[in-house]
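Chemist: Here you go, sequence then predicted model.
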Amino acid sequence: MTSHDELRLLPWSGPDGKPCFLSTDDGDSRLSRLADTLETAHLASATELLDDAARILGHPHPAPRDLRPLALALTTALRQVLRVAESRGHRLPPPPDTPA
């Protein structure tokens, strides 16, 4: 686990599927802004997908042909949202010392 002031986990993987990291002290760099934009898009997409899932699953008998693509899309969205959460969690300042 990296500290909040070290490497930023980016919201995409390298060609080999391994995580990509950014080392910068400029949170407004071009690559940082691109990562922020993609994280925002991932979160918005997950929100829309959740609405779609609620609609599909709200039917008494959802069509089986709709369930597999929904499950795949939800899996992808959850993976992306967890990556955003991990990246943002690493960038939070450390908690203040708690008194003993």
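Modeler: Yep, that arrived.

Chemist: only C-alpha atoms for contact and neighbour calcs from this point on.
Modeler: OK.

Chemist: residue ranges of the strands in the protein, please?
Modeler: For the chain, the strands defined by DSSP state E cover 7-13, 19-23.

Chemist: and of the ones you listed, who's closest to residue 52?
Modeler: Of all the strands of the chain, the one in closest proximity to residue 52, counting by CA to CA, is strand 7-13 (23.1 Å).

Chemist: One more to weigh against that first structure:
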Amino acid sequence: MTEPIARLLPWTSLDGKPCFLVSDGTGYVARVADAVEEEQLATALDLVAEAQCLFAARGWTSGELQLLAVELTEALVEVHRVAKSRGARLLFRDDQSSQREASPAR
């Protein structure tokens, strides 16, 4: 069984504070968080494709650029949160592996 760790969730509380889940990563909320992260990453990728098309057309309006900038900013915030969460979990797993390797065999 995996040791429980604190996971940064891909959403915030109503007052904007970070939400964390302490679990082994196999429960319902962890699966919901995984699904939300995947959706956030897919949305960001779609926005990048939309931006590339918009810029290639060279016929954008200032309103289109402003909307795109707002949406890309929101997506970047979400992707950054996913990266922080996943990075922290990778560091924890690497640390746990190092500790197991350093422990004498019984």
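Modeler: Happy to help now that I have it. Since this is a predicted model, take the numbers as computed values, not measurements.

Chemist: Post the TM-score for the overlay when you can.
Modeler: The TM-score (TM-score structural alignment, normalised by the length of structure 1) is 0.85; 93 aligned residues with a CA RMSD of 1.9 Å.

Chemist: what's the most buried one of the strands of structure 1?
Modeler: Neighbour counts (mean count of other CA atoms under 10 Å) averaged over each of these peak at strand 7-13, with a mean of 20.

Chemist: now for that one, which elements pack on it?
Modeler: Judged by 3 or more CA pairs under 8 Å, 6 or more residues apart in numbering; DSSP states H and E, strand 7-13 of structure 1 is in contact with strand 19-23, helix 30-57, helix 64-90.

Chemist: Please tabulate these in JSON lines, including the columns distance to residue 12 of structure 1.
Modeler: Converted to JSON lines, these look like this (distance: least, CA to CA, whole Å):
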{"stretch": "strand 19-23", "distance to residue 12 of structure 1": "7"}
{"stretch": "helix 30-57", "distance to residue 12 of structure 1": "8"}
{"stretch": "helix 64-90", "distance to residue 12 of structure 1": "9"}
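
Chemist: Of those, which is nearest residue 4 of structure 1?
Modeler: Closest among the helices and strands packed on strand 7-13 of structure 1, using CA to CA: helix 64-90, at 4.9 Å.

Chemist: Same question for that closest one: list its buried residues.
Modeler: The neighbour-count check on helix 64-90 of structure 1 (16 or more other CA atoms under 10 Å) flags 70, 73-74, 77, 80-81, 83-84, 86-87, 90 as buried.

Chemist: how about the residues you listed, which pair is most distant?
Modeler: Between any two of those, the greatest separation by CA to CA is 30.0 Å, found for 70 and 90.

Chemist: what residue lies at the spatial centre of structure 2?
Modeler: In structure 2, the C-alpha nearest the mean C-alpha coordinate belongs to residue 82, at 1.3 Å (CA atoms, centre = their mean).
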